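Trainee: Following is a predicted model, sequence given first.
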Amino acid sequence: MASNGQYRSWGLPPKAGPQRILQMQWQGDSLPESGRPYLAFGNGRSYGDSCLNGQGTLVNLRGLDRFISFDGDTGVLRCEAGVLLSDILTHFVPRGWFLPVTPGTRYVTVGGAIANDVHGKNHHRAGSFGHHVRSLELLRSDGSRLVCSPQENPEWLSATIGGCGLTGVILWAEIGLKRIPGHAVEVESVRFSGIDEFLDLSRTSHNSHEYTVAWIDSLNPGPGGLRGVFHRGNHVEAGRRVTPPRTKPGLPFTPPVSLLPRAAVAAFNAAIYHLPRPSKRVVHHEPFFYPLDAVPNWNRLFGRKGFFQYQCVIPYEAAPEAVGELIARAAAARQGSFLSVLKVFGDHQPSGLLSFPRPGVTLALDFPNRGKPTLDLLDTLDEITLAAGGAVYPAKDARMPAETFTRGFPAWRQFEKYLDGGIMSDFWRRVAASSAGAVHA
């Protein structure tokens, strides 16, 4: 093990690096007694501190990057936890298979996708990633191993899905892939104004389109208090060749200040909203699912202080009023959200005890870290979210107080009994460990 302070999360929060790094290369590797507390680390694409462990050892799982088996009839893939979603796509899309659920970046490990129970543009049809996990193996810090599935140790499977890596180290998992006709996606884009129009588009698209998502202009809400572009799509067999986007040059370094001033972002957002575009087009799947992946290290645009992403989910009945208030407060604070996304979660019940996706409307906003003004705004957004009966996404969080977490995830007390006493994260120290009086080595 060696000291390494370079392990950071995607939001570039000003957090201390881990005291040690342990590289795991084989499923048979164990966790030595001297490194506690541990925390599994995938590819660092969580935005906050759920993947950080400043007072212990990070267990780097990228060495567990092997496919184990694949059933070509059922689409069930068994692979190690350090496999990236991009690895799966590269190998299986040409064979007519796709991920059942995918987040907005393909550079996430399978273990990380499970630990954060990631969601995508098709939650209304397919649920979250956790709904498609058939089984997994969990390594506990005491050396014990558990195979978890709906039939074997199902309570441990429920605790591990969305459990932020706190129940143990995921070694491998089985997930069910889905058949697709080809690389292409037919996308329809519709401008809208107002939350009611967004909700109506979501309802009418539920059965006809597998994927739905809306980009919103949070800095120029318009007369309806909300304006944006609603995108809906389906996999299709392309009638012509579709090519992935060229990777754009990324920033080779992190600038001292944000390169996204509010005025520039507001002008950019207005241009995007008014951009002429065909109502329907056929594109390669990559620009539809992973537009930001085309810009390496785009997170560096926010400067050395990093940024906060605020993602919350609001129950359906409270969404029209609460979402409007969230956007209005963000716009009034003049903080500037570079990327603002709005979508509907379906009626699937959460697959894990601490799963974030649940029936409702989810809003994601990005804010450059400007210190106290930004933190004050995020506290205000918490108040609106909690008053509406909502929750904030742990995988995107770097600052929510304990009350925001415990009210948003009331099953956290039940989850406690599945905690591994030799595993800890900066996130859990902040939101629950002190409240629970937990003692970790």
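Mentor: Here it is on my side, so go on. Numbers count the residues shown, from 1 in each chain.

Trainee: switch to C-alpha atoms for all contacts and neighbour counts from now on
Mentor: Will do.

Trainee: if I pick the residue nearest the centre of the chain, what's in contact with it?
Mentor: Centroid check for the chain by Cα atoms, centre = their mean gives residue 118 as the closest residue, at 4.9 Å. Contacts here follow Cα atoms under 8 Å, 6 or more residues apart in numbering; on that basis residue 118 touches 101, 102, 103, 128, 129, 130.

Trainee: And the residues you listed, which two are furthest apart?
Mentor: Maximum pairwise distance among those (Cα to Cα): 12.3 Å, between 103 and 130.

Trainee: which of these two has more neighbours?
Mentor: The residue with more neighbours, out of residue 103 and residue 130 and counting by other Cα atoms under 10 Å, is residue 130; that gives 25 against 20.

Trainee: How about the secondary structure of the more buried one?
Mentor: Judged by DSSP: H, G, I helix; E, B strand; the rest coil, the three-state class of residue 130 is helix.

Trainee: Would you check how far apart it and residue 174 are?
Mentor: 11 Å (Cα to Cα, to the nearest Å).

Trainee: residues touching residue 235, list them.
Mentor: Residues near residue 235 by Cα under 8 Å, 6+ apart: 180, 181, 182, 183, 184, 185, 186.

Trainee: Around the second one, count how many other residues there are.
Mentor: Residue 181 is flanked by 16 other residues according to other Cα under 10 Å.

Trainee: One more to weigh against that first structure:
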Amino acid sequence: MIKPVKKQMAGWGNFPKHTGFVYQPETVQDIQAILDDNDSSQIAYGLGRSYGDNALNENNGMLVLDHLNHMLAFDADTGLLTCEAGVSLSEIIDVFLPRGFFPPVTPGTKLVTVGGAIANDVHGKNHHTDGTFSEFVSSFDLLLASGQVMTCSRDENADVFWATVGGIGLTGIIVRATIQLMRVETSQIKATYEKADNLDEAFNRFQENDANYKYSVAWIDCLSTGDALGRSVLMRGDHAERSDLDKGVRDPLALPKKPGLKVPMNAPSFALNYWSISAFNQLYYKSYKNESKLVDLTSFFHPLDAIGDWNKLYGKNGFVQYQAVFPKDNAPKEGIRQLLQKLSSEKRSSFLAVLKSSGKANDGLLSFPMEGYTLALDIPIKRGLFSFLKELDDIVVSFGGRVYLAKDSTLDIETFHKMYPNWEEFMAVKQRLDPEGRFSSSMSRRLGLG
């Protein structure tokens, strides 16, 4: 029997911090034994890159699954990979990029597990063209509260498949999956950088040009005001072909260099304030020019992975990442404008403010994206933040949008119900699979999901 360690845990935002009983199983049989030998609830915990409390389980069990990271089968003809759920996107890239394959969807960090990518139905810079991670999941095996392992796909146990996709770990433990990788010719991106003077100009350029690029995102200066509100740097791109590289390049699929920087300790809380972040935003905006160039995959997709433990820059109090999506048919630009005006007027600073276009929603009952636009913000935890976030929630609801559960730590039950109208259908599936509530988390209890 694996003995747990009582430990304080947190997500990537270092808020909240909850103490529970941490297990580190190495096999599916280990997880089954843990479920059999105690009555506490459990939740899967991958690499800790969810920001809030969806992988925390105060006073209960957390199953750290990074040891379930074996690759089981790969078909080079089809690009289908079968692996355990603890395999990370980083490991997939390290093994398969030199062979000419790459994950078809990747979020802003490659340090996430396949199980976590499914449970949070992650999306990337290509959602407007390709959808979420689940679009490329052929099937997965789900360990239920009963100890049974159920295979789920769009054709087999489809209701469980769509409850688990985006279901934040509450239907069971994903133990293995078969996913589709995409072929690439190089490890480079043909990237185009374009500055926009304000939010109107940024939206115009998204609408005019997004269809021409596989990947599209914009960094926004969330502290700009007046005519410059929402000034941006748009970053679009496509995978480079071999013919795009210099003839002298020996290995077009060479892995990008590993980063060496690491934040050694929590920054002092006074270091991040309106003035310091405003100055950073000014310099960041000015550092870009309108140009096209080749950049490596890590620089384009995962720039923050180049700095180890970068979350410590926000200090010991931590931060929240607030990501909301506004539907296309309900004035998304105005909704985002109101969020930016609120941030600017209250001097709530954010290093990272990212605008993306979002494609059509899928059938995931708790999946986040819908057709429209998303805005993601990193906000340091300071006095009055939580009442401020409630005001942001009210703006999002008024435009028919929703907040991403992978990054939330403050939603209340009533607001959650408004944002996720399929919650009752989700609960019907969960209660059928898990009548005793063996899979639960701090988030699920906060939102009334278990």
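Mentor: Yes, it's here. The structure displayed is predicted, hence computed values, not measured ones.

Trainee: Mind checking the TM-score on these two?
Mentor: With the length set by TM-score structural alignment, normalised by the length of structure 1, the two chains reach a TM-score of 0.94; 431 aligned residues with a Cα RMSD of 1.6 Å.

Trainee: circling back to that earlier point, need the buried ones from the contacts of residue 235 of structure 1 selected in PyMOL.
Mentor: Here is the PyMOL command that selects only those of the contacts of residue 235 of structure 1 that count as buried (16 or more other Cα atoms under 10 Å):
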select buried, resi 180+181+182+183+184+185+186
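
Trainee: Which ones among the contacts of residue 235 of structure 1 map onto helices?
Mentor: Secondary structure of the contacts of residue 235 of structure 1 is defined by DSSP state H; no position falls in helices.

Trainee: And the residue nearest to the centre of structure 1, how far from residue 148 of structure 1?
Mentor: In this view, residue 118 of structure 1 and residue 148 of structure 1 are 19 Å apart by Cα to Cα.

Trainee: Kindly state which residue of structure 1 is aligned to residue 78 of structure 2.
Mentor: Taking TM-score structural alignment for the superposition, residue 78 of structure 2 sits opposite residue 74 in structure 1.

Trainee: what about its match, which SS state?
Mentor: Three-state secondary structure (criterion: three-state DSSP) places residue 74 of structure 1 in coil.

Trainee: try the one 3 residues further on
Mentor: In three-state terms, and counting by three-state DSSP, residue 77 of structure 1 is strand.

Trainee: So it is in contact with residue 172, correct?
Mentor: No. Under the criterion of Cα atoms under 8 Å, residue 77 of structure 1 makes no contact with residue 172, lying 10.3 Å away.

Trainee: and these two? which has more neighbours close in?
Mentor: When residue 77 of structure 1 and residue 172 are compared on other Cα under 10 Å, the one with more neighbours turns out to be residue 172, at 26 against 19.

Trainee: Trace residue 234 of structure 1 over to structure 2, please.
Mentor: So, by TM-score structural alignment, residue 234 of structure 1 is matched to residue 238.

Trainee: what range in structure 2 does the helix or strand that contains residue 135 of structure 1 sit on?
Mentor: Counting by DSSP states H and E, the element that carries residue 135 of structure 1 is strand 133-139. Using TM-score structural alignment, the residues of structure 2 aligned to strand 133-139 of structure 1 are 137-143.

Trainee: rewinding a little: please list the residues outside the next helix or strand after the strand holding residue 135 of structure 1 that contact it.
Mentor: Tracing the chain C-terminally past strand 133-139 of structure 1 and defining elements by DSSP H and E, one meets strand 145-148 next. Contact partners of strand 145-148 of structure 1, identified using Cα under 8 Å, 6+ apart, comprise 135, 136, 137, 138, 139, 153, 154, 156, 157.

Trainee: How about the second one, nearest residue that isn't a chain neighbour?
Mentor: Distances taken as Cα to Cα, 6 or more residues apart in numbering place residue 173 nearest to residue 136 of structure 1, at 4.0 Å, with adjacent residues excluded.

Trainee: Now do the helices in the stretch 101-250 of structure 2.
Mentor: With helices called from DSSP state H, counting those that start in this stretch, the stretch 101-250 of structure 2 shows them at 114-119, 127-130, 158-164, 199-209.

Trainee: what does the longest one correspond to over in structure 1?
Mentor: Residues 195-205 of structure 1 are where helix 199-209 of structure 2 aligns, with TM-score structural alignment as the criterion.

Trainee: Please identify the buried residues of the matching stretch?
Mentor: Across stretch 195-205 of structure 1, burial judged by 16+ other Cα under 10 Å covers 195, 197, 198, 199, 201, 202, 205.

Trainee: Perfect, that will be all.
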